[in-house]
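*Asks:* Okay, structure incoming, though there's no sequence with it:
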C-alpha cells in the first residue's frame, strides 16, 4: 500500500482527517467489512489530497507497529503517547519529532521535570513502572492491580496536590489483560490538547478538521468544535455526551454518528463530510434527506404539477433550486447548499409555496415552512432492546400535551420512573403528527411524518422513546390513516391524495383505490415504516381501522400489515400492529392469503358493558350497551362482532368460541376500564370514579387488569385524578372552530351539553392537565400497582390465560366473577360486586373462601374461618 507517491513532502490541505487508531481506524478483528473498507478509504483520502493525522494513546513504537501490521495509510502527522508527542512525516517517509511541541510541554513542567515526579511517587506502594518504551520525556506510566486502582489514584492525586506538581492523571483498566493503567501527563495535556496546539500552530480554523474517535479518551476532541465522527462501535455514553455538548454549544451539522463500526464508520463519516466520494445511489425516501453535512436530496410526488422548485432558507439567504420531474410524477434533486435544520418550502408552478407533504418537522405549524432533519443525528442507546412480548403488555395511554403541565416530550420523559413503578410495560402515545392550532387530541394531523411542534423537536421524541426502552417500556404510537385533517392539508395541491368516492366524518379520506393511487398507498406505508425505523417505535395503533376505506385487493390495510411484518423480521425487537376496531373483528386476527393478522385489536365491549351496568342512562358510544351485557362480555370478551358492528346473541358467541377452538382470541383484545374515547365522549370529560365512586373503580379495575386480554390504563386513572379529559381542538380557521364546536354537540344529542366548555376554548385543554399533585389518590395508585403485580405473577405461573378462565355472574349473590384454573386442585378467583349510583347498594353478602385472600379492595371483615363479607363495590381475589 505504501506507494512512492506517499513519500512526497506532505502539503497541508484544507481537508484534514484526524483519527484515533484503536477501535476507530484500525479494523476490528471480527469485522471483514472493516478490512475491505480500509484500502478503499486510504485510496480515496489520497486521491482527494486529504491531510491525515493519527492521534493515539499508543507510544511511538507501538503506533508504528500498528501502521505496519494493519497496513494503514502513512500519516502526515502522528500524535501519540496520549498527546505528549507530535511527529511530522518527512519527504523520505520518516516521522520526526516536532521540537516546538516538546518545548511547549517543557514550559508546562519546568518546575518539576518528569524524573523529579518519579522520585515523589516512588514512595507509593503498588505502582509498577511500565516498560521503558512506554515512557517519555513528558509521560510517566505505571501498572497497578485493578482492584487497587482507585485507592492508588487517590494517593497520587494527594501527592500531586501536596507538591503542586504540574501534572494530571488518567487511569483505566486494560480490556485485554485486566491490568490497571495509570498515566501522568503535563497538566491539561491530552490528545485533544495536542491537536488544538497543532491547529493553532498551523493557523487553521476548526472547520478544516474532521476528528474520528470511539472512546472517552477521544471525547475532549469530539467536543472541541471540530467536525466529528463517532464510530458505531463507540460506547453509547460517548455518543450521548458528544451529542449533548454539540447541542449545548449550538453547533449544527458538526457531529456525525456513524452506524458502522471502526474503519467502516470512519469511511461513512468521511463521505458525510465530503472528504471522500459519496455513495452513488440516491435515497428513495420522500421528503428532504440530508446526504452530507451541507447537502440534501429532495423528493416529492406532485403529478398534478409541471414545475416544482424548492426554496431553502439557510439563515442568511434563500436558495431556489428547480427539481427534476420523472415519468412517475416524482420531482427530485440535490441542493448542495441545504444543510440539516435549514427551512424550506416547495413552490408549485411558480405560484404558491407549500410545506413538504413528507415534512419531518414544522417548527412554525401547518402553514409554515418545513425543516430539514438529519435522521442519524440522535445518539440511540437501545441497541440491545428486545421489546415486550404481547402477553406481557400492560399499556398506559397518554396524550403528550395533557400528560404534564409543560405538555412536551421532555416533561413526559421525566415522568417515566413513576410509570415504571406502577408496573407499566408499554406506553401508547396518542397521535403526535403535526396538527393546526395550539392544542389537539391529535387526530387532525396533516403532516404525518412530523412531530407536533408544541411537543418538541424530533430528537425530543426520540429521547422519550429511548428513555422508555431504558426503563423497560415499549412505545406504541397512535397513527391516523383513515383521513387527513381539514386545516393545513395541502396534499391535494400536489396530487390526487384525496378519495373522490370515500368520505369520513373528520376530513378527506385517502385515495387508496382509484387509478394512479399507488404513490398514495406507498406514502402511507412509508409513513408507518418511517415511525418504526427512524423513531425505534415498538408498534403502531391504527386509528378507526374500519374507516380506512379501500375497495381494491389487496387492501391498503393488508399491504400495511405485510410490510410491517417484513420490517419486524429485520429488527431484533418485538413489533406490534394494533387496530382500533372497537368490537371483535375476527378477520383482523386471522392470517389469510395476502394478509396477516393484527397483533391486537381494541375491543371496547367489556368497558362499555361496565359503564352500562353502573350507568344505564349514559351514552358514550354509538352502539347500545345494556345493563345485562357485563356477564356475557366477561365470559366471551365481546358483545358486538364484525365490521358492521352487529350485536349477537349469547349462543352465537358460544359458536364463535368453538369455531375459534377456544377463547385464545381474547388474549389479543386491548381492554381497558377507561380510554381517551370513553372519558372524552362524556360531555364534561368526566372519569369513571367521578361518575360512580372510587370504590367502584377499584372493583371494576380488577376485572380489566386481571382479564386475559391486554390491559390498557388511561393516563391519570391510576391516581383517580379529577382533571377532566374532554374533547379539545384548536384551528386557526374561525369557521372550522365554530363547525367543530356545534358538531360536537350534535354527535351525542342524548346529553344535555348546557354551558360545558367547547372543544376550541383554551380552558378545555388546560383543565385536562393531569399531573397536579393534590389531585392524586396514592391509595388508588397502590391498588393498581398491586393488581398489575398479581397479573404478572399470574402470567409467570401460567394461570392467567383465556383457556383457563371461566367467567360469569351469580345473580343470587350479585357477584361478577373470573375463575382461573391453576391446576387440578387450585383456582384463582376474582369476585366483585359492582353497584352504580342508579342502583340501591344492597346488603353485604357472605362468600365462602377456603384458601388465601391475595388482594381485597377494602378491609375484609372475617365472619368465620371459611367465610368473608363482601360489600357493594368491593372485590376480593383469592387462591382456593
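*Replies:* Yep, that arrived. Predicted model only: the values in this text are computed from it and were never measured.
*Asks:* C-alpha from now on. contacts and neighbour counts both.
*Replies:* Fine.
*Asks:* Let me know whether residue 704 touches residue 669 as I believe.
*Replies:* No - taking contacts as Cα atoms under 8 Å, residue 704 lies outside contact range of residue 669: 11.0 Å.
*Asks:* between the two, who's got more neighbours?
*Replies:* Neighbours per residue, other Cα atoms under 10 Å: of residue 704 and residue 669, the larger number sits with residue 669, 27 against 24.
*Asks:* For the more buried one, which residues are in contact?
*Replies:* 584, 600, 601, 602, 603, 637, 709, 710 (Cα atoms under 8 Å, 6 or more residues apart in numbering).
*Asks:* here comes the other one, which I'd like you to weigh against the first:
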C-alpha cells in the first residue's frame, strides 16, 4: 500500500488543531482564521508539497480559509464542514466529542442486506438527516436491513442529487451537517440497520470546485462527461489518491458508516500498476482489522467486469459487490415493454433467464446499443455480489419526467415487479417510496448560483433524452418546484391500496429472511424457465427445504401453466398477489390442480408455492 497522511483540520483536545493541505505549486501557504477572531498562521512546507501547522487555540467551530499567496483565499479542499456554502469559510470539526451508542453493533453480512436507497432532501418532510431518523421505525417495520444514502458531500445551494459535491469530506450543511449525520447512523445501528453512503470519486461538481487552485488534482490525459478526469495515475497522482483514500477512511472510521457505494467506477481512469480501487480495498481491510468491523465496498460500473469483484489473489480488486444494471434492464423491459435507448439491448425473456443463471447478460457478447462487445463471465461469482433493483435514482430520475413504475404499469404489475427482484438470489435494493407505490416523480434538481452553469445543465439534460421516445417537456432542474414535486408523500397510511402494496412488500421481504432456501439463495440451486406460450416465468429455489416455487404471469390474461416436475410434485400455495389481501381482485376457483400439476394464474400476478416435504 502507498503511504498515506492525514489532511484537513485535525482537532485533538490536548493540543488543538493541526492544519494540513497539499499545495505543491504554492510558494507559501497560510491558514487564515476568520472566526471567532481573525489572524493568520504561516504553514511549514514538508515533503511532496504538503503544508502543515498547529493552532493551539483553534477549537471546534473555528472558521478558516487557506491563503495560497497573491490574495488567493480558498476554503479547505478537505473541509469537514461548510456551514455557509461552498464559497465561504471551512469549519473545524471535533470527531471525538460525539457520544456513540452503537458499541454493540458489529454490522451484518452482505447476504443479509435488504437495501433501501434514499435521498436525504426528498425522503422526509424536513429534508434532513433528522427527518430520516424519525422514519427509521417505518423502515424497520418494512424489514429493511440497510439504507443507502445518496451523496451528501457539500454541494452548492440546498437542492441537489448529490453528484455535484465539491467538498467530499463535508456532510451537507442544509441536511444538518456532521453531528446530525452521526446521530442518524447511530440511530440506524440501534435499529439493526446498516448504513451505506454513496460517494463520488470519479469527478467533482462544477460550482465551488477550487481544487485547480491547489494543485494537479486533474489530468489532461483523459476526458470524462464532466470535464477533465481526476488524476489517479499521472504525475503527482499519489497525493490525489491519498485525498480520496483519506475520505473513504473518514466516513467509515469517524461516522461509523458500514459500506460505501462507489459511484461510476468505470470513470475512475487509472492505468497505474495498482488500480485505485484495489488500493482502496486494501486500506479498508486494514481499517477493519484495527476496528474489528467488516466494511463493504459496492461499485457502480457499466463494464460488466468481474475484475472488480474477484479476489486480489486472482488479479481482482476484491470489492464486495456491484450494482447490476443488466438485471434491472431485463426486468424493466419485460414489465413495461419499453425498448428505446439503452433498453434496445434487452426485452426478451431469455435475457432475464440468463441474468438469473449467469448474473451478467452481456458477458463477452456484442451490444447493439454500444456497438461493441461487452462484459466478462460472472457465473462463478456468488449471487450476493450483485445488487439488483426494479427502480433506483438513476432509472427513475433520468427519465425525462421522472416517472416511477407506478405511472408506467398497472397496480398488479407493481407486485410482479417487486417479486422479480426480491425473490431473485441477488442482493435486493428498493428505491424510496417504491414499497407503497409513491406517485410523485423523482426528478433531477440542482440549485446552482451561476446562471451560465444553470443553462448548461438545462441543455445537457435535454440532450440526454434524445435517444428515447418520451413525450413532454423536461422540468427545469433549477426550479424549486421541481425539487418539491420530488418529495415523498408517505401517503400509504391514508390510502388503502398503497397500504396493501406496502404489506405485500413486507411479506416478500419477511419471506426472503425466514425461508431457509431464500435466506441463502444462490444461482447454483435455482431453476429458471419461461413458458413462452403463456408468458409465465418459473423460478424454483431448491437449496434447502422447504423449496420455494415462484410463478410470474406477465400476461394481461389469466393463464394456465404446468409445474416443473423434476424438483418435486407436492406443493402448497404460500402467497398469491391476486388475493384481495394484497389489493387484487381475488384468485378465482380451483386455481391450483395439485393432481395434474397445473395452476391457473390470474392476469399480471405472482404465485409463490412451498414444498410440503
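*Replies:* Yep, it's here. Owing to the predicted nature of the structure, the values given are computational and were not obtained by experimental measurement.
*Asks:* Let's see which of the contacts of residue 669 of the first structure end up in helices.
*Replies:* The helices, defined by DSSP state H, take in nothing from the contacts of residue 669 of the first structure.
*Asks:* Over in the second structure, see which of the residues you listed survive.
*Replies:* Contacts from the contacts of residue 669 of the first structure that recur in the second structure, judged by both residues aligned by TM-score structural alignment, their matches' Cα atoms under 8 Å, are 600, 601, 602, 603, 637, 709, 710.
*Asks:* Now for the first one, how many residues are close by?
*Replies:* Just to be clear, that refers to residue 600 of the first structure. Per other Cα under 10 Å, the neighbour tally for residue 600 of the first structure reads 24.
*Asks:* Chain neighbours aside, what residue packs nearest to whichever residue in the second structure pairs up with it?
*Replies:* Residue pairing (TM-score structural alignment): residue 600 of the first structure is matched to residue 321 of the second structure. Nearest non-adjacent residue to residue 321 of the second structure, counting by Cα to Cα, 6 or more residues apart in numbering: residue 385, 4.0 Å away.
*Asks:* now that neighbour: how far from residue 546 of the second structure?
*Replies:* Counting by Cα to Cα, to the nearest Å, the separation of residue 385 of the second structure from residue 546 of the second structure is 25 Å.
*Asks:* Which residue of these two possesses the greater neighbour count?
*Replies:* residue 385 (21 against 18).
*Asks:* Strands of the stretch 501-613 of the second structure, start to end?
*Replies:* For the stretch 501-613 of the second structure, applying DSSP state E, counting those that start in this stretch gives strands covering 526-531, 536-541, 548-553, 559-562, 571-576, 592-593, 598-601, 605-611.
*Asks:* Just name the most buried of these.
*Replies:* Most buried of these, by mean neighbour count (mean count of other Cα atoms under 10 Å): strand 548-553, with a mean of 26.
*Asks:* ok, the aligned residue in the second structure for residue 338 of the first structure - contacts?
*Replies:* Under the alignment defined by TM-score structural alignment, residue 338 of the first structure is paired with residue 58 of the second structure. For residue 58 of the second structure, the contact set (Cα under 8 Å, 6+ apart) comprises 16, 17, 92.
*Asks:* hmm, which of those are the buried ones?
*Replies:* Neighbour-count burial (16 or more other Cα atoms under 10 Å) applied to the contacts of residue 58 of the second structure gives 16, 17, 92.
*Asks:* Spell out the secondary structure type for the closest residue to the second one other than its chain neighbours.
*Replies:* The reference is to residue 17 of the second structure. Spatial nearest neighbour of residue 17 of the second structure, chain neighbours left out: residue 11 (4.2 Å); criterion: Cα to Cα, 6+ apart. Using DSSP: H, G, I helix; E, B strand; the rest coil, the structure places residue 11 of the second structure in strand.
*Asks:* which ones are touching the residue mapped onto residue 11 of the second structure from the first structure?
*Replies:* In the first structure, the residue paired with residue 11 of the second structure according to TM-score structural alignment is residue 290. Going by Cα under 8 Å, 6+ apart, residue 290 of the first structure touches 296, 297, 339, 340, 372, 373, 374.
*Asks:* give me every residue that touches the fifth one.
*Replies:* Think residue 372 of the first structure. 288, 289, 290, 339, 340, 341, 342, 343, 344, 359, 360, 361.
*Asks:* now do 7 Å
*Replies:* 288, 340, 341, 342, 343, 360 (Cα atoms under 7 Å, 6 or more residues apart in numbering).
*Asks:* Name the nearest residue to the aligned partner of it in the second structure, ignoring sequence neighbours.
*Replies:* In the second structure, the residue paired with residue 372 of the first structure is residue 92, using TM-score structural alignment. Among residues not flanking residue 92 of the second structure along the chain, residue 60 sits closest, at 4.8 Å (Cα to Cα, 6+ apart).
*Asks:* Quick check, the one you found in contact with residue 95.
*Replies:* No - with contact defined as Cα atoms under 7 Å, residue 60 of the second structure does not count as touching residue 95 (9.4 Å).
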